[in-house]
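> Next one to model:
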Amino acid sequence: MDAVDNLIPVLMTVIGWLGTLLLLGAYALVTVKRLRVDGWAYQGANLLGGALLMVNTAYLSAWPSAALNLAWLGIGAVGLVHGRRARLRLRTGARPEPEL
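Model (predicted):
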């Protein structure tokens, strides 16, 4: 086993912990009202955290967790798109989309 083979498990562990810290940190900051739930920072942290955890869990063959984190990544992406559209509407003075 060479150095690269030894490094990959460590890298995957670091990736998993970074994803965990991003998701938990973002959630904690929204809870204490330091981040806006519709802001780029929160949605971006969700997207990146979900992506990092998806990579980690797929590497570990934890497929249910990988699927959950893929969904989390998708929800974060949708949140970023909705936030972008809302900001564009505010700039142009367009009417907001109705809530579902």
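> Every contact and neighbour count from this point should use C-alpha atoms.
OK.
> Which helix or strand contains the nearest residue to residue 59 once chain neighbours are set aside?
Once flanking residues are discounted, residue 59 sits nearest to residue 12: 7.3 Å by C-alpha to C-alpha, 6 or more residues apart in numbering. According to DSSP states H and E, residue 12 maps onto helix 3-31.
> To check against the first, give me the structure of this:
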Amino acid sequence: MTVTLFVEIVGWLGASLVLGAYLLVTTGRLSGGSALFQWMNALGATFFVLNTWWHGAIPSMVLNIVWGAIGFTALWRIWRRRTVKG
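Model prediction:
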């Protein structure tokens, strides 16, 4: 597999994760505060970072860095709440 093909696959996987998360929240199948929703967004954004960097789309890359940081921060908060309640 070439690097270019790998980057494209990662990009499409990222798009699928973010779109899927949005669809699941919009249809009420997931809560915006759920760990699954946050994982889908954080990983999708991370995959987008690689793809957008490769293509030189710096504004999109920065957006996805922030998007991923929000998702990973939410996951950290979810983990802390569960640990404290433990």
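> on that earlier part again, if I look at the counterpart of the residue nearest to residue 59 of structure 1 in structure 2, how far off is residue 52 of structure 2?
Counting by TM-score structural alignment, residue 12 of structure 1 corresponds to residue 7 in structure 2. Going from residue 7 of structure 2 to residue 52 of structure 2 by C-alpha to C-alpha, to the nearest Å gives 9 Å.
> for residue 68 of structure 2, same thing?
Relative to residue 52 of structure 2, and taking C-alpha to C-alpha, residue 68 of structure 2 is found at 14 Å.
> ok, those two, which is more surrounded?
Neighbour count, other C-alpha atoms under 10 Å: between residue 68 of structure 2 and residue 52, residue 68 has more, with 24 against 19.
> check contacts around the equivalent of that one over in structure 1.
In structure 1, the residue matched to residue 68 of structure 2 (TM-score structural alignment) is residue 73. By C-alpha atoms under 8 Å, 6 or more residues apart in numbering, the residues touching residue 73 of structure 1 are 46-51.
> So which bits of the lengthiest helix in structure 2 are buried?
The single longest helix within structure 2, with elements called by DSSP state H, is helix 58-85. Of the residues in helix 58-85 of structure 2, those buried by neighbour count under the rule 16 or more other C-alpha atoms under 10 Å are 60-61, 64-72, 74-75.
> Pull the most distant pair out of the residues you listed.
Spatial extent of the buried residues of helix 58-85 of structure 2 (C-alpha to C-alpha) is set by the pair 60 and 75 at 22.3 Å.
> Right, I'll leave it there.
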